[in-house]
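**Student:** below is the sequence, then the predicted model.
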Amino acid sequence: MTTTPIEVSPTAYDELAATLRGDLITPDDQRYDEARAVYNAMIDKKPAAIVRCRDTADVVACVRFGRTHNLTLAIRGGGHNAAGFGVWDDALVIDLSLLRSTTVDPDNHTVRVDPGCTWADVDHATVAFGMTTPSGFLGSTGVAGLTLGGGIGYLSRRFGLTVDNLLSADVVLADGTLVTASENSHSDLFWALRGGGGNFGVVTSFTFRCHDIGEHGVIIGGPVLYDLADTAEVMRWYRELLPSLPEELSGWIGTLTIPPAPPFPEELWGRKACGIVWCYTGSHELADEVLEPIKAFGSPLVVGLHDMPFNVLQTAFDALYPAGLQWYWRADMFEEISDEAIAIHCKYGALLPTGHSTMHLYPIDGAASRVREDATAFAYRGGGWAGVIVGVDPDPASAESISQWARDYWDELHPTSAGGAYVNFMMNEGEDRVKASYRGNYDRLVQVKNRYDPDNTFRVNQNIRPTTRGL
């Protein structure tokens, strides 16, 4: 993806600023470096300008300005994107982070969400009413990016992916018009938004279906950690057990380093481990029976299952992974956790290069797998796991070592995969990887792109290239 920098006169930017409620930030502004920073500190991009939008009218103005001046547009929501697509060199960044309101309708079990919200914002609003909508695994993750890529999380087994619970979205299109996409309006666009990323416009509002969970929003969850030497045994047990569990119980598995902080016992701080983080959202009267198989297995180092509001589990790792760390991501989808894959996980789990580096496998089964593969743009519906390998560290000097570990790990593991990846976990990896990640839905996505963004105005993303202009 290459673009030629476009020179826009200061007068033109002054004219844009005069139309905005939000702030226009250019490179000579003292706020510029802070405004261009993203969650992954390994990304260092220098945009031409950044607009911190205050409303939909600001978004419309930015899209039209970008088109008029032939500027690359980058859309920033929560800023978590693995590849740092929320900013881009020489681009006009449409920053949505100030748009943070939520509106809960308890009677109809819905929540309307602004595009700058994080999932912590949403859970704060909904859990107070004993309900929530499926999301991811970190409260600091942005709603917009996670939703548009699919939305795999703790509730996927019971209630489906985030996109399976999206009811409608307001979208600013490439020509600057605003439409509402739903099953009954611009249904082709609505289909594409549910997994197709930011390829089709700027979403300025999401409306989600909510679900009652736990006991008035209180679930039972937390980690169960095992000695790293038990990884192979734990993974074999987990792959067989998980599909048989009630859908109210879900858990992701990974290799990790036990954080050097409470509530973990001090004698375990810094120890490498295999862990499963469980989340049970069903009736507490049935909890003992449902949780017995996971409490009884093996010889765990820690059994950290507790009653807690859902948003406490959702934000449990936020402090461990603050913005500004160095990140290098590699990812794949897996239809099974094979013995060959387990051997590779054992090998690289023992080689975890830093305390923050980790590997996770997130289940996609239950309700998420009962949705047809072509019902939404998100294609991997046959059951299995979304896997991610992340090299992470605060120190920029570690960037090469954590990246090499992740690359080597992925190179060995990839032949055991289903071919593509969860787009929210991908770096800037090229068109072939994008096609593999959408499988049989890719051609239909191109058709929607041709209709709504034929000039590829929205191309700083896991790009689906239109064919109408030969771009």
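**Tutor:** Looks like it arrived, so ask away.
**Student:** going forward, measure contacts and count neighbours with C-alpha atoms only.
**Tutor:** Fine.
**Student:** so what's I344 closest to, chain neighbours aside?
**Tutor:** L413 (6.5 Å; Cα to Cα, 6 or more residues apart in numbering).
**Student:** what about the one you found, neighbour count?
**Tutor:** By the measure other Cα atoms under 10 Å, the count of residues near L413 is 19.
**Student:** wait, it sits on C346?
**Tutor:** No - counting by Cα atoms under 8 Å, L413 does not reach C346; the two are 11.4 Å apart.
**Student:** another structure for you, compare them:
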Amino acid sequence: MKNSIKEIASKSIESFASNLKGSLVFPTDSNYDDTRKVYNAMINKRPGLFAMCKTVDDVISSVNFARENNLLVAIRGGGHNGAGLGLCDDGLVIDLSGIKFVEVDTSNNTVKVGGGNIWNEVDTATHEYGLAIPSGMISTTGVGGLTLGGGVGYLTRKYGLTIDNLLEADMVLADGSFVTVNATENTDLFWAIRGGGGNFGVVTSFTFQAHPVKTIMGGPTLWPIERVEEIMAWYDTFIQEVSEDLNGFIATMVIPESPFPEHLHNKKFCGIVWCYVGNPDKFDALFKAVLELNPVFAHVGEMPFPALQSMFDGLLPSGLQWYWRADFFNELGPEVRAEHLKYGSSIPTPLSQMHLYPLSGAASRVGAEETPWAYRDAKYAGVYIGVDSDPKNATKITDWCKAYQEALHPHSAGGAYSNFMMEEGQDRIKASYKHNYDRLARIKNSYDPDNLFRVNQNIIPKK
């Protein structure tokens, strides 16, 4: 059993506070309710204490305090995790939002980033130098959570997952020690954090390889939902064969009232959101095959890469109700496409949607054991997302997501991208790491045998 904050002597807490450059936030503080808010408003956890860290020493002190007092501990970076795993009830939250910096080295196009940064801050800094790091789809996402889970995004086909571009990390381990991990130092830990989540320590900085990306061709194309089977069958072939310079995720969605034209509002569509990073002179010829499908809406053009990365931030701000389910897929056959028509035609709320992210290209050329990400042979990472602003609709969006995923799971590859999972139990976690789970469990046992870092998609320590 973990102790409660209430059971800890006030002198111990006072001593802890006196060693911090940052601050502590208690349930009795006026800013407590704001502090405990995360991206998903469906999460309503009540931590016993927040440690608002500003330095690595603050993180070390916080880890030691949690371990010595047998506290449940959660690590919060950007607070975007769908399952709310950046919070815990009654325990200690180690908040990294005060540890932010972005250092761009143009001599080798590497970027060092703080554990508390969000991707928008990184994108803004790297864009000035005509560089980008493969990340996700929403720029308010935290760097830490997205990276440690894998990192699927617009640049996946061209430059791989975020973890494929991670060169080094600084970490605080469960015993309070501080280590650097990379291809030559602490190599077992370096392997484990590239997809194994926050199981192995608190990452206070990441160093990435960036790539020459500044202006891209991007934006959405839409077709009526009735055409989803046709478009999905075409897409399944096209996206696997087309140049890796072009990426595009396919979706079932409802078009919101802004910023789209009025005649599209509140109607259901099959959409593809594109990102092309190649020679602009070759784009029209390559994209001709898309336009020949006669989309009812095509808003694809030249834009700064950060504009695409943040395109949906305004539609999906913090504070909405969210529920997620996910699967990997190897094929989009007739039975799969029929289910997408069925559930895409019954989307329950305007912001709810389904996405399939392609995993071909650079991401597929990394070996299935080179990182914990075991599904290098999967074609797509699929996610079903229930979203709404009204808590009264929480059950409606949850039930739709579950039904959508349960209908398609028999056709899936078995596991799911961990960043798209709720708290779904050990069987789901093991399925998502497949043959890599046992190695992760042994590394976990070496560095965190008591499972201090357990508020995550947890890997149980094993000798």
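**Tutor:** Perfect, I can see it now. Computed from a prediction, not measured in an experiment: that's the story for all the values here.
**Student:** how alike are these chains, TM-score-wise?
**Tutor:** The TM-score (TM-score structural alignment, normalised by the length of the second structure) is 0.98; 462 aligned residues with a Cα RMSD of 1.0 Å.
**Student:** which position in the second structure pairs with the residue nearest to I344 of the first structure?
**Tutor:** Matched to the second structure by TM-score structural alignment, L413 of the first structure sits across from L408.
**Student:** look up which helix or strand that match falls in, please.
**Tutor:** Counting by DSSP states H and E, the element that carries L408 of the second structure is helix 394-408.
**Student:** which part of the second structure matches stretch 446-460 of the first structure?
**Tutor:** The aligned range for stretch 446-460 of the first structure is 441-455, by TM-score structural alignment.
**Student:** give me the distance from that stretch to the chain's centre.
**Tutor:** Stretch 441-455 of the second structure sits 22 Å away from the centroid of its parent chain (Cα atoms, centre = their mean, to the nearest Å).
**Student:** now do the same end-to-end measure for it.
**Tutor:** Between the opening and closing residues of stretch 441-455 of the second structure there is a gap of 15 Å (Cα to Cα, to the nearest Å).
**Student:** what do you get for stretch 348-359 of the second structure?
**Tutor:** 28 Å.
**Student:** run the chain-centre distance for that stretch.
**Tutor:** 14 Å.
**Student:** need the nearest residue in space to D188 of the second structure, chain neighbours excluded.
**Tutor:** I443 (7.0 Å).
**Student:** what about that neighbour, neighbour count?
**Tutor:** I443 of the second structure has 22 nearby residues by other Cα under 10 Å.
**Student:** so what's the residue nearest in space to the middle of the second structure up against?
**Tutor:** Nearest to the mean C-alpha position of the second structure, counting by Cα atoms, centre = their mean, stands L146 at 3.7 Å. By Cα atoms under 8 Å, 6 or more residues apart in numbering, the residues touching L146 of the second structure are 135-136, 162, 419.
**Student:** how about L264 of the second structure?
**Tutor:** Contacts here follow Cα under 8 Å, 6+ apart; on that basis L264 of the second structure touches I255.
**Student:** got it, and A9 of the second structure?
**Tutor:** A9 of the second structure makes no contacts at all, as judged by Cα under 8 Å, 6+ apart.
**Student:** returning to what we had before: neighbouring contacts of the helix or strand hosting the residue nearest to D188 of the second structure?
**Tutor:** Element membership of I443 of the second structure, judged by DSSP H and E, is helix 437-447. Residues outside helix 437-447 of the second structure that contact it (Cα under 8 Å, 6+ apart): 173-174, 188-189, 192, 196, 199-200, 372, 430, 451, 459-463.
**Student:** try 10 Å this time
**Tutor:** Contact partners of helix 437-447 of the second structure, identified using Cα atoms under 10 Å, 6 or more residues apart in numbering, comprise 173-175, 188-189, 191-193, 196, 199-201, 369, 372-374, 429-431, 433, 448-451, 453, 458-463.
**Student:** any of these buried? List them.
**Tutor:** Buried members of those, scored by 16 or more other Cα atoms under 10 Å, are 173-174, 188-189, 191-193, 196, 199-201, 372-374, 429-431, 433, 448-449, 451, 453, 458-461.
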